[in-house]
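**Student:** compute the structure for the input listed below.
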Amino acid sequence: MRCFPSIALPLALALLAGPTEDEPSAVQDPRPISAPGIENLFRLGPNLLSGGQPEGDEAFRALADLGVRTIITVDGAAPDTEAARRYGMRYVHLPIGYDGVPREQAVALVKAVRSLPGPFYVHCHHGKHRGPSAAAVCAIATQGWDKDQARRWLEEAGTSPDYAGLFASVAAFEPPTVAELAAVPESALPERAEVPDLVAAMVDVDQRWERLKAVSAAGFRTPPDHPDLDPPHEALMLAEHYRELARLDEAKDRGAAFLRLLARAERDALALRDALRDPAALATAPAAFDRAGRDCKACHSRFRDQSPN
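**Tutor:** Next up, the predicted model:
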């Protein structure tokens, strides 16, 4: 892992104290911008952007062209640190869940934008839920946003009201004190964080589900722009992910209701596989796909989307 030199104490204290005269601090409304390989890209201020995961060299080049020097991801997936380095940027990996931004991570987010080179790009997978909430925390602490502007930003970014914990944590957020920020060690801003096995497994499920969405959009056949995708195999792999999830101690600790949902999701993914591999049954694929989607929504609503507080 690449090491980045510590900032001298006087400069660090100045950064912790707030914007300098040379750093624009006026409140700015978010505005959408476009770049190849990046979904839902917005500029939130002179020093802050938000959006989806950069896909491919073009996306990282575009971020560098926009002046970005530090990329902050709150996604569970491991970031492409090598691609960032190729374009003169570094990553900070601070994963959060859909149930809100924990205080510890919120303080680390603010420490990152106070102590590392900007401008900053904050992202999750699609740039709609976790990323915008993390960016809102940064904007409240460093750009003078009030809670109403932060809430409007989440709505503009497309953050689903189903994720009540994300809205609640932004509404309750108060900027950290200088003492809180000073207590955050450099090791708390890793380029690539270790994530729990359950989180890593759910990342795999999400990625497989994205492939099945592409299959659905192609009429439940191999998408022309993804000839590598075999629809029945994708559904089978989704079922396997659910089966492996159920074997994890973290999944068992969530209780019988969670395990029942996983078992049902596995059965419905296998039914989708059967519909996709039999031409005579292909007409049943949309209903099977919808059932599989409802399984995800039911699990998210009960176990992922609400604030633990």
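
**Student:** C-alpha from now on. contacts and neighbour counts both.
**Tutor:** Will do.

**Student:** mind listing the strands for this protein?
**Tutor:** Taking DSSP state E to define them, one finds strands in the chain at 31-32, 42-45, 48-51, 70-73, 90-93, 120-123.

**Student:** for comparison, sequence B:
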Amino acid sequence: MRTPKALAALTLILLGASACQARFGGAQGEWRAAPASEVPPPLKFAGTAYDHAAAFDLPAREALEGSGLLNVFHLSEAVISGSEPHGRAAFKKLAALGVRTVISVDGKLPEVALAGEFGLRYVHIPIQYSGIDPDQRLRLAKTFRELAAPFYVHCFHGRHRGPAAAALGRVVLDGVARTEAIAEMRQYSRTSSQYEGLYSTIATGDLPGSEETAAFGYSFAAEHQGKALVEVMVSLSRAYDSVEQLSERDWRPDPEHPDLDALNEAETLRAAYRAALHLDTVARGSADQRGWFGDSHDAAERLTGELAALKDGDFEAGERALVAFKELKADCRSCHLAHRN
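**Tutor:** Below is the predicted model of the structure:
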């Protein structure tokens, strides 16, 4: 049963969506919010950006949860932050809220086809917990400035990377002060102090101006694919390290890295192997290398299936997941011995 506060939060969100539709022509209309004319300069303060995020008092607000969505905050008419949408009910809810563009900053490939059934466009810009690099800032800023609003911005849980990307949108699109944007990360989404890089990107990072994004060539890819084997291997390596770290804990969450989820990281790993198999470099490479990538992809697929079963309550699947990961490690070791320099 929903609490009175949760019901009130849901009412405010629905009213906000209705107002947005009335102002801009309804859920099927297309509008682009007027971007902020100038990006505010980087903040100057003593201490950490996380600490500074407490200096701006925000009104209390509870997250919308349900229908396959978690940690959802309607930050403005144009920007909504939350978790990865799970299932048809989640995308139906986003469409009901008037969302037109969904931005995923998670490493896993998004459910583009399912979103499309509800008239939602996906843009996939994976970012890391350490911060948002300059190229990613350009892609995000251009997306906010040039695609149809409202935007729904998500990572996996909707607590760290997604809120940081939404904060960038709040600055470059809504024109809010950087202090307010990082305050929303901390006070609403509860972005962890461990991810100071995400806070400092918004607080003190160079955010691109409108002329810079207008001149930047970007196709708004629905599924991010690494442009080169090196880029894919970086993504693969990060996901592999996360999976290995969680395997050593028998797939239990690591309190030092609260947003890492074994199943999500395994799905990111599988997607990276799939991307590698589609690269011309791999296709033209040795048969052995293609075989190792293929075997690793298959092992990652088995690993993902077992971790999904574990999440659904099959506790014996945890052991089977360890076996699948052991097979994947053996494939990686064979490939590295032959090709890594």
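
**Student:** follow-up on the earlier one: okay, the strands of the first structure in CSV with mean neighbour count next?
**Tutor:** Converted to CSV, the strands of the first structure look like this (neighbours: other C-alpha atoms under 10 Å):
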stretch, mean neighbour count
strand 31-32, 14
strand 42-45, 21
strand 48-51, 27
strand 70-73, 27
strand 90-93, 24
strand 120-123, 29
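
**Student:** list the contacts of residue 124 of the second structure.
**Tutor:** Residues in contact with residue 124 of the second structure (C-alpha atoms under 8 Å, 6 or more residues apart in numbering) are 103-106, 109-110, 220-224.

**Student:** change it to 10 Å
**Tutor:** 102-110, 112, 139-140, 220-225 (C-alpha atoms under 10 Å, 6 or more residues apart in numbering).

**Student:** list only buried entries from those residues.
**Tutor:** Buried members of these, scored by 16 or more other C-alpha atoms under 10 Å, are 102-110, 112, 139-140, 220, 222-225.

**Student:** just the ones in helices from the contacts of residue 124 of the second structure, please.
**Tutor:** 112, 139-140 (DSSP state H).

**Student:** map residue 176 of the first structure onto the second structure.
**Tutor:** Taking TM-score structural alignment, residue 176 of the first structure has residue 208 as its aligned residue in the second structure.

**Student:** right, and its match touches residue 144 too?
**Tutor:** No: between residue 208 of the second structure and residue 144 there is no contact under C-alpha atoms under 10 Å: 11.7 Å.

**Student:** give the residues shared as contacts by the two.
**Tutor:** 138, 172.

**Student:** which one's more surrounded, these two?
**Tutor:** residue 144 (28 against 20; other C-alpha atoms under 10 Å).

**Student:** apart from its neighbours in sequence, what residue is nearest the residue mapped onto residue 85 of the second structure from the first structure?
**Tutor:** Taking TM-score structural alignment, residue 85 of the second structure has residue 54 as its aligned residue in the first structure. Leaving aside its chain neighbours, residue 54 of the first structure sits nearest to residue 38 (5.2 Å; criterion: C-alpha to C-alpha, 6 or more residues apart in numbering).

**Student:** mind checking how far the one you found is from residue 174 of the first structure?
**Tutor:** 30 Å (C-alpha to C-alpha, to the nearest Å).

**Student:** okay, these two: which has more neighbours?
**Tutor:** More neighbours surround residue 38 than the other of residue 38 of the first structure and residue 174, with 24 against 15 (other C-alpha under 10 Å).

**Student:** that one maps to what in the second structure?
**Tutor:** That one, residue 38 of the first structure, aligns with residue 69 by TM-score structural alignment.

**Student:** surely that match touches residue 80?
**Tutor:** No: using C-alpha under 10 Å, residue 69 of the second structure makes no contact with residue 80, being 11.9 Å away.

**Student:** what touches both of the two?
**Tutor:** By C-alpha under 10 Å, 6+ apart, the residues touching both residue 69 of the second structure and residue 80 are residue 94.
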